[in-house]
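need a 3D model of the sequence below.
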Amino acid sequence: MSEPARATTSTAEPTEPTERTSPEHPWHEFWRDVLGGGTLRSLLAILLALLIGSLLVVVTSEDVQEAAGYFFNRPSDTISAVWQVIRGAYVSIWEGAIFSPATGFMPLTQTLMWATPLIAGGLGVAIGFRAGLFNIGGRGQMLIAALFAGFVGASLPLPPGLHLIVAVLAGIGGGAIYAGIAGWLKAQTGAHEVILTIMLNWVAYYLITYLLKTPVFQAEGAGGNPKAKPVAESAHLPDLIGAVDLGFILAILAAVAFWFIMDRTTLGFRIRAVGINPHAARTAGISVERTTFCTLAISGAFFGLAGATQVLGRATTGFDPNVDAGIGFDAITVALLGANHPVGVVLAGLLFGMLKAGSFPMQIVEGIPIEIVSVIQGLIVLFIAAPPLIRAIFRLPVPTGVSLLDRVRAARESRRGNGQDHATVSSTEGSK
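Just a heads-up that it's a prediction; the model follows:
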């Protein structure tokens, strides 16, 4: 048989069996995206980090070490000690962060309280990541926001309600201004934002330490200690239930604002375009310098909200230079785990808020060092930042990169196109 005849025969064969066995069949692609997607990978990263954290707790437990000394005589004692240590650790976290038989769901309010600044800060890091920028200056931005919000809350007499609004806006503005300095320097000089924001962290720390010792900002009776004046009651964030206050609602509204900016505004489109390819964005007429400045300013505004909630919610009796409580760096973990998506950032913030709230009962009741929570957070960052490692451990496929929404749209357009083809064929046959 000649080559043209052989080609004609092959094209006349039905294609249905080939589609069923082809790896590019839509169902194969769908499950490939599910099994290799970021959601499952994040869950497995959390699970693996908790597993390694459990092993560290077991290895460092004195009870387990004692039982392991006579393992070959009574192995059941070692197994029981291991189980008791792991069970005690996670029961303590659960009862300290979610539900306690004595107080019901009141510990959940502790989780929400810890999650509030983590969510706001995580949004600040996430919007920077979406533009290809690494804002590591959350600490300095929170400190400047605390200074602004604390000064307005303590020294500016305003009516209740208005006082709180102005204090919160002052904190947001302070964070935006301070992050905007790094954005302007990067846009004008090309300096790397990581170096700029790290240096500005220390500038803010020593500046706050100095200012909190001056009569304008220092609390009465503080002596030589850097201590801010207490915030007036009219500027306090109102308590909602238990330990959670209005700041949590503001953090959720900030997540909504993040979604609106990124998905419903031209600025969000520019941020995404610059993050994907700044050279192509510049060719398309987008000002990369202006977008960089705006992105870092908005990032600082989210950190400013985190600083304002700290001062007006938890540190109303006056704050010190450690008011950031490491949130500026924890927010990086939250953004990475949340995949820079507002819903993911909220969920990640709640997870780390739960770990922080439960770590204190774990240390008190079980005697497990509180630093184990920081170890777990670091492991989560390691696994999230190295997707090939998670895929290799759990033998996950590489995703196609096509989103579920795009897949649904393609299927809808395909069905619409098939319907139009059938209508055309029917009209042609009717004319004949």
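
switch to C-alpha atoms for all contacts and neighbour counts from now on
Noted.

residue 307 and residue 171 touch, don't they?
Yes: applying C-alpha atoms under 8 Å, one finds residue 307 in contact with residue 171, separated by 6.7 Å.

residues that sit against both of the two, list them.
145-146 (C-alpha atoms under 8 Å, 6 or more residues apart in numbering).

list the buried residues of stretch 194-212.
By 16 or more other C-alpha atoms under 10 Å, the buried positions in stretch 194-212 come out as 194, 196-198, 200-201, 204-205, 208-209, 211-212.

I meant stretch 55-64, not that one.
Buried-residue list, stretch 55-64, by 16+ other C-alpha under 10 Å: 57-58, 61, 63-64.

contacts for stretch 38-51?
For stretch 38-51, contacts defined as C-alpha under 8 Å, 6+ apart pick out 34-35, 337, 339, 376-377, 379-380, 383-384, 387, 390-391.

10 Å instead?
With contacts defined as C-alpha atoms under 10 Å, 6 or more residues apart in numbering, stretch 38-51 is touched by 33-35, 52-57, 86, 90, 336-339, 344, 348, 351, 372-373, 375-387, 389-391, 393-394, 396, 399.

now that stretch: buried residues?
38-39, 41-42, 44-46, 48-50.

quick one: the helices in the stretch 101-250 of the chain?
Counting by DSSP state H, counting those that start in this stretch, the stretch 101-250 of the chain has helices at residues 107-130, 138-155, 162-189, 193-211, 246-264.

one more sequence to fold, the one below, so I can look at both together:
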Amino acid sequence: METKNRQIRRILIVEKMIMMPIKAALLFFSFLFFGSGSQDTTHLFSKSFLFYQAGLYLMANAIFFVVLTWAQARKWGDLSIKTAAFFLSIIDNLYLSFLIPLTGGLESPIYWFYTGLMIRNAINFPKIRVQGIINLAFCIFYAGAVYVGERETELFLQEIFYLRIIVLLLVSICCWGIYALIQQRVLKDEEEREFHLRREKIHAIRRLAGEIAHGLKNPLTIINNAAYYLEKHVTDELSDVKQHVTIIREEIHRSDRILSQIMDYSKWSNAKLTKLNINQVLDSAIHEIHPETTFPNIHIKKQYQKDLPFLFFDEGHLRQIFSNLIINAFEAIQEKGEGQGLITLTSSLDEENETLLVSVSDTGVGMDLPDVNKIYDPFFTTKEKGTGLGLSIVKNLIETYDGSVEVESKKERGSTFTIRLPIATKNQR
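This is a model prediction of the structure:
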């Protein structure tokens, strides 16, 4: 999938750096040719009409070049630049068609300019539908221009006429095919760079998470052993002390669970990045949870967009993210106490920002604004036995892949978590 930014840059380079000098030269020779006053130029149109057409072509190009420049400078949007490039192509087609009858009709050397413009169309508009429409218009206008120049119905019986039309069609097809092959190679190179970029970011996690976990695990074990010794040797007369020692051991076990999660966090550096179908991973996460048996009264509604681009991700990590959010949704519905509820899973593509969107919505207990603002804070939890690290780790993992997660929630009405995952890293974009 080609990024829009790359296509826009290519259009600007082609139109400003290549086409502008060529058109300036074409107009210069057109004015010289029309000014010669030869019979070849005046047998169809008057001299004033010829200059009027050349001036009109010059003015139309000037207008659309100004639009291109302003759209680039003021960031009007990709559509403005693409539209200007489209009309510039049509204008060039019309002007070449105007020159064909004046320069020999079927034998006109201007014919070969059409092949160059078709190559330009392939560069500016890689999508076959847009490219095909423009190039088909080129063929139709060329045929009409030749007929105007020849004024003979027998023209359509000549082999050379059909041969020239076929050549134009073949050039159009070949340009699209060559571009597709080049694009395949470019995408393959980008995929390789993508793997390296993301793997480097994930590897950076091990140093921090691993050092924290291993640095605290051993002292915690020593403290736990000491507390156990005190608990066993404190006499019944010191019941208050024994009770506090018990509390210490419970908190040590809780801390141990937290460190275990951090240890899992450090294992993310062993990620194996692959191209994933995000809808299939969502289904895999649902199957892993077994909602039909564990939560029989809670229903899941899927709203998946088809034909989404592949995502570079570790499958285990992505499934873990989805599973965590889906389990949270189930637990929120159970906490509400109504016995039944609905979870909606949605996937879609944000083409403008080149990101995949996944949302997990539930009809559960919801949260107040103060809780929403703290939900990603480490160790913050509204659950009795929660560690408060689940969503914090999920958020950090998503951000490791240059993604983001947002939440909207209302008390007693439910919550919606929305994940944005880029198709390419920021370095690639």
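
TM-score for the pair, please.
The TM-score (TM-score structural alignment, normalised by the length of structure 2) is 0.22; 155 aligned residues with a C-alpha RMSD of 7.2 Å.

picking that back up, which one of the buried residues of stretch 55-64 of structure 1 is nearest residue 141 of structure 1?
Set against residue 141 of structure 1, the nearest of the buried residues of stretch 55-64 of structure 1 by C-alpha to C-alpha is residue 57 (35.0 Å).

any idea how far that closest one is from residue 364 of structure 1?
According to C-alpha to C-alpha, to the nearest Å, residue 57 of structure 1 and residue 364 of structure 1 sit 15 Å apart.

please apply the same query to residue 117 of structure 1.
25 Å.

between the two, point out the one with more neighbours.
Between residue 117 of structure 1 and residue 364, counted using other C-alpha atoms under 10 Å, the more crowded position is residue 117 (32 against 12).

okay, now the nearest residue to the more buried one once chain neighbours are set aside: neighbour count?
Of all residues not flanking residue 117 of structure 1 in the chain, residue 306 sits nearest, at 4.4 Å (C-alpha to C-alpha, 6 or more residues apart in numbering). Residue 306 of structure 1 has 36 neighbours, counted by other C-alpha under 10 Å.

could you look up the SS state of residue 306 of structure 1?
helix (DSSP: H, G, I helix; E, B strand; the rest coil).

that one and residue 282 of structure 1, how far apart?
33 Å.

in helices only, show me the buried residues of stretch 55-64 of structure 1.
Of the buried residues of stretch 55-64 of structure 1, the ones assigned to helices by DSSP state H are 57-58, 63-64.

which of those sit farthest apart?
It's 57 and 63 that sit farthest apart of those, by C-alpha to C-alpha, at 10.9 Å.

what do the two both touch?
Common neighbours of residue 57 of structure 1 and residue 63 (C-alpha under 10 Å, 6+ apart) are 82, 85.

which strands and helices lie in contact with the helix or strand hosting residue 352 of structure 1?
Using DSSP states H and E, residue 352 of structure 1 sits within helix 342-366. When contacts are defined as 3 or more C-alpha pairs under 10 Å, 6 or more residues apart in numbering; DSSP states H and E, helix 342-366 of structure 1 packs onto helix 38-60, helix 75-97, helix 107-130, helix 246-264, helix 327-337, helix 371-384.

for those helices, which one sits closest to residue 29 of structure 1?
Of all those, helix 38-60 sits nearest to residue 29 of structure 1, with 14.9 Å by C-alpha to C-alpha.

now do the closest one and helix 327-337, the angle between them.
Put simply, helix 38-60 of structure 1 runs at 130 degrees to helix 327-337, going by axes from the mean of the first three to the mean of the last three C-alpha atoms, to 10 degrees.

hmm, back to that, closest to residue 125 of structure 1 among the ones in helices among the buried residues of stretch 55-64 of structure 1?
Using C-alpha to C-alpha, these come closest to residue 125 of structure 1 at residue 57, 30.9 Å.

separation between the closest one and residue 149 of structure 1?
Where residue 149 of structure 1 is concerned, residue 57 of structure 1 sits at a distance of 40 Å (C-alpha to C-alpha).
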